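Chemist: structural data only, the sequence is not supplied:
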């Protein structure tokens, strides 16, 4: 497992990378929520009351920051996070 920190404009995010068989499982955690890769399930995050946004087709933390958000929980929507913004924009709203 790889753990890194990425400084963003509104705070510092914690990045987790877990090597799977073909592609990595990636999560970037901010103060109020997290950005997830395609391995993880938005409906599960919503059921658990989490603020989460999902990006797909990513293999690095930098890919996640550039990729468009494809799905969000209602809690993320309440912070102004919407489908189509970049992962970086979504994370900035989670501080």
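Modeler: Great, that's in hand. Note that this is a predicted model, so its numbers are computed, not measured.
Chemist: for the rest of this, base every contact and every neighbour count on C-alpha atoms.
Modeler: OK.
Chemist: quick one: residues contacting the closest residue to residue 53 other than its chain neighbours.
Modeler: Leaving aside its chain neighbours, residue 53 sits nearest to residue 72 (4.4 Å; criterion: C-alpha to C-alpha, 6 or more residues apart in numbering). Going by C-alpha atoms under 8 Å, 6 or more residues apart in numbering, residue 72 touches 42, 51, 52, 53, 54, 81, 82, 83.
Chemist: got another one to weigh against that:
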């Protein structure tokens, strides 16, 4: 099952996407410029093989719900995210506000 849900953070609307797969659920919250995602996100791939795309993204691990993703500290971020002021350890919801 796939669900799309609007999420409000400090008056700004983001899109939460959950994809239920066998034995796991992919979690993403996105803005028009970037996104945060559960541990399935391969930040190394984005930084190395897809660096020309300048993807603005962060990864949180050990999360099982969208709410946990928003409240979790980011474990890793892309180079583009670092350039935008997003750092590992920053809460997902705070990173999204820098992706506006």
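Modeler: Nice, I can see it. Predicted model only: the values in this text are computed from it and were never measured.
Chemist: related to what we said a few turns ago, mind telling me what the residue nearest to residue 53 of structure 1 corresponds to in structure 2?
Modeler: Taking TM-score structural alignment for the superposition, residue 72 of structure 1 sits opposite residue 77 in structure 2.
Chemist: residue 92 of structure 1 now?
Modeler: Residue 92 of structure 1 maps onto residue 97 in structure 2, by TM-score structural alignment.
Chemist: and the gap between its match and residue 81 of structure 2?
Modeler: Using C-alpha to C-alpha, to the nearest Å, we find residue 97 of structure 2 at a distance of 12 Å from residue 81 of structure 2.
Chemist: centre-most residue in structure 2?
Modeler: Residue closest to the mean C-alpha point of structure 2, counted by C-alpha atoms, centre = their mean, is residue 36 at 0.3 Å.
Chemist: ok, which stretches of structure 1 are strands?
Modeler: 2-7, 12-19, 24-29, 34-36, 52-54, 71-72 (DSSP state E).
Chemist: tell me which residues of the second one are tucked away?
Modeler: When burial is assessed from 16 or more other C-alpha atoms under 10 Å, strand 12-19 of structure 1 yields the following buried residues: 12, 13, 14, 15, 16, 17.
Chemist: surely residue 79 of structure 2 touches residue 48?
Modeler: No - using C-alpha atoms under 8 Å, residue 79 of structure 2 makes no contact with residue 48, being 9.6 Å away.
Chemist: pick out whichever of these two has more residues nearby.
Modeler: When residue 79 of structure 2 and residue 48 are compared for neighbours, residue 79 comes out ahead with 21 against 11, by other C-alpha atoms under 10 Å.
Chemist: for burial, what's the neighbour tally of the residue nearest to that one when sequence neighbours are not counted?
Modeler: Counting by C-alpha to C-alpha, 6+ apart, residue 79 of structure 2 lies nearest to residue 47, which is 6.3 Å off, once chain neighbours are set aside. Applying other C-alpha under 10 Å, we find 19 residues neighbouring residue 47 of structure 2.
Chemist: that's all I had, so thanks and see you.
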